[in-house]
Structure formats: structure tokens, C-alpha cells
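>>> Just to be clear, the model below is a prediction. Sequence and coordinates:
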Amino acid sequence: MTRTLDALRRGFWKGVGTSRLFRQICPLILPPIDRLVSRCTGGRWMPSSMALSTVLLHTTDRHGRPRNTPLATAQVGQDRFLVMGTNFGRPRHPAWSQDLLRQPAAFVTWHGQTVSVHARQLTAEELHAARPSVLAAVPVFDDYAATSGRDIRVFLITPAHDAHPTQPLPVTWTRPRR
């Protein structure tokens, strides 16, 4: 049964996820709806999670303001995730990826639990090794990479206690409301 559902999900993304209409409308509609539903369900659910495994990433922008972004993810291990900066195949890198490059300390909400995390961009070799996980999570990754004309940033998200303990959390961060 799981194989059938995975095949249906991949087929959906190959058909719908690559359409021009989807890429124009969904970036405007899906993230705000995901954030609202996540807030209403205490971070336990987002509509995007019906089609993709999804986390809510909490970063701070360059001015210190909180930014909450729903992201497609691949869970690798018990408490580690890969997040991909596909930005729906658009030519610019998503703002949250720039936030993580500037300040890798962040928070992630997954199934109602918010945890402190550390992000690190994968090297080309690591991305090659993680490719099966990336394609399983986002079947249109290659299409988005080709359409965007850029190297898509992929980050490994790990619990903060497993990361670099010398890097403090940003002082401007305020914990997301529930």
C-alpha cells in the first residue's frame, strides 16, 4: 500500500508540480495557508503535508525579524532533516536559505514539537550521496533545478545539541506563538 501511495504522490508531483500555473500560484497561496493551519493545530499539521513531508522552519531575517517558512523535507535519521531551497523552480534562492547561511541556528517545528536546530549547507559530494532522499522527498527537484538555472541549496538540519555548541542562538529570536 505504501508503494502505491508513493507512486501516486510522485505521479502527482511530476504532473502538477511542474506545471507553470502551479509554480506561479502555489508560492503565493501555500506558505501562508500552511503557516495559519500550523498555528491553529499547534504545529501538528499543515496542508502541504498531504503531498510532501513538511517542516516549519523558524529563522530570523537580516533585520532580526522572525521568519516562519513551511518547507518540504526529507527525514534522515530520527531527528535530522534535509530541506531543499527549490523555491518552486524560481530563479532566486529563497530568503530562508540566505538566513541559514548568515545564522545557522534556528528552530524547526515537526509534528507539534519545536526544537532548536543547526543548519549546514551540503557540499556537492554530500548532495550527490543524499540524492535518493532528496528525490524521494521532492520528485520534481531536478525539474526545479533546471528551470531555476541555479544550484539549489540543500541543508542538513540537526538538533542544536548535536551541532556546534559554541554557536549561540540568535539573540533577536522570539519563540513562535502557539
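Sure thing, it's come through.

>>> contacts and neighbour counts: CA atoms only from here.
Noted.

>>> wait, is Ser56 part of a strand?
For residue 56 the amino acid is Leu, not Ser. Yes: assessed by DSSP: H, G, I helix; E, B strand; the rest coil, Leu56 belongs to a strand.

>>> Who are the contact partners of the nearest residue to it once chain neighbours are set aside?
Distance criterion Cα to Cα, 6 or more residues apart in numbering; nearest residue to Leu56, sequence neighbours excluded, is Pro70 at 4.3 Å. Residues in contact with Pro70 (Cα atoms under 8 Å, 6 or more residues apart in numbering) are Pro31, Asp34, Arg35, Thr54, Val55, Leu56, Leu57.

>>> Comparison target below:
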Amino acid sequence: MTQQRRDGEIQVSPANWVAKQAELYEASGGTKGTTQLGVPCLLLDYVGRRSGTLRRTVLMYGRDGDDYLIVGSNGGSDRHPLWYLNLLADPAVDVRVGTERFPALAEALPPGEKERVWPHLVEVFPRYAEYRAKTDREIPVVRLRRR
């Protein structure tokens, strides 16, 4: 599923529920589809590290000051989510939070900073604690800072 954007087509996540939510979020101008399980969500547009394709996914978020925090939990899988690997390759992203869209820079948090914000993220979405307990993989937290 793709959506047209001013600078080209965006390939939306192949996960059906994510694609439907992203479509609703974008089509409504950010007034619908902005939560999942009662947790606030944002749209993240990023470049695929191998394909160079512009991609979009929906992610739950927390806050740290003016910045947005996203978690690469992948449901507690032993593998990082693909969006995270793409951000490591190219941290320049576009974000939509509600009706606002802005460019941002994605930065994986170092361990100490991650531990500082982790309690807030578990408060926002308690399943993060379960996901962390399910895997030996270090679950990354990514800061999205406006450019």
C-alpha cells in the first residue's frame, strides 16, 4: 500500500493493521487514528536502507521534554524492527504527530539515558516491560528531535 506525498510515493508498512491506521491518520490530517490501545501514536516516514524507498509506519510514543521517544520493542522479538535498522542507516525522518508534520533527527539513546526514560515509557505502555523480559536483545529507545 502506498500513499502519494509531495516528494514522492511512500510505502506503508506491510502489516495490514498498521497500513489501515496510517492511512486513516494521514487521510484525516492527523485527527483520527492517533492512538493504539489508548496510547498516543505518531507517523514515522523514513528511507529504506537497502531500497532507498520512502517508508511509513505507525509507532506509539512517549515524551522527554520537547522530544518524542519511540521504542524498538518489536513485541519482544529477538530481532530489531526493520524501521529501527533503517534509522541507524539514515536518521533523517519526517514525523506527524496529530495535525502537525515536521522533520526530525532520530538518535538511539545510550544505556544511561535509556534507563532514565524507561519508567516513563512503561507507564505510557506497560507491555514494554513484558517485551523487555521476553528477550535477551537490548530493546532500543530512539529520540526524535525536531530539525
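Looks like it arrived, so ask away. On a predicted model such as this, the values are computed, not experimentally measured, just so you know.

>>> one step back: just give me the match in structure 2 for the residue nearest to Leu56 of structure 1.
Correspondence of Pro70 of structure 1 to structure 2, assessed by TM-score structural alignment: Val58.

>>> can you give me the offset of the one helix or strand its match maps to from its chain's centre?
Assigned by DSSP states H and E, Val58 of structure 2 falls within strand 54-60. How far strand 54-60 of structure 2 lies from its chain's middle: 6 Å, per Cα atoms, centre = their mean, to the nearest Å.

>>> same thing with stretch 67-81 of structure 1?
Worked out by Cα atoms, centre = their mean, stretch 67-81 of structure 1 lies 6 Å from the chain centre.

>>> can you check stretch 10-30 of structure 1 too?
Put simply, stretch 10-30 of structure 1 sits 16 Å off its chain's centre (Cα atoms, centre = their mean).

>>> what's the answer for stretch 134-147 of structure 2, then?
9 Å.

>>> do you know how far the counterpart of Val117 of structure 2 in structure 1 is from Ile152 of structure 1?
Val117 of structure 2 maps onto Ala130 in structure 1 when the alignment is built from TM-score structural alignment. Plainly put, Ala130 of structure 1 is 13 Å away from Ile152 of structure 1 if you go by Cα to Cα, to the nearest Å.

>>> do the same with Met46 of structure 1
24 Å.

>>> Looking at the two, which is more packed in?
Higher neighbour count among Met46 of structure 1 and Ile152: Met46, with 25 against 22, using other Cα atoms under 10 Å.

>>> mind listing what that one touches?
Ile33, Asp34, Arg35, Val37, Ser38, Thr54.

>>> Chain neighbours aside, what residue packs nearest to it?
Using Cα to Cα, 6+ apart, the closest residue to Met46 of structure 1 is Asp34 (5.0 Å).

>>> Same question for Leu156 of structure 1.
Leu82 (4.7 Å).

>>> Now do the same contact list for the equivalent of His93 of structure 1 over in structure 2.
Using TM-score structural alignment as the criterion, His93 of structure 1 maps onto His80 of structure 2. Shown in contact with His80 of structure 2 (Cα under 8 Å, 6+ apart): Gly72, Ser73, Asn74, Ile139.

>>> any idea which of those residues has the most stuff around it?
Of the contacts of His80 of structure 2, with other Cα under 10 Å as the count, Ser73 tops at 24 neighbours.

>>> when you align them, which residue in structure 1 goes with Val97 of structure 2?
So Val97 of structure 2 corresponds to Trp110, using TM-score structural alignment.

>>> measure its match to Thr86 of structure 1 for me?
Counting by Cα to Cα - Trp110 of structure 1 and Thr86 of structure 1 are separated by 20 Å.

>>> Centre of the chain to the longest helix belonging to structure 2, how far?
If you go by DSSP state H, structure 2 has its longest helix at helix 111-124. Chain-centre distance of helix 111-124 of structure 2: 16 Å, with Cα atoms, centre = their mean.

>>> which residues does Pro91 of structure 2 contact?
Pro91 of structure 2 is in contact with Tyr46, Leu105, Ala106, Glu107, counting by Cα under 8 Å, 6+ apart.

>>> Apply 6 Å and report the result again.
By Cα atoms under 6 Å, 6 or more residues apart in numbering, the contact set of Pro91 of structure 2 is Leu105, Ala106.

>>> before we move on, what about the one 4 residues further on?
When contacts are counted by Cα under 6 Å, 6+ apart, Val95 of structure 2 is found next to Leu43, Leu44, Arg101, Phe102.
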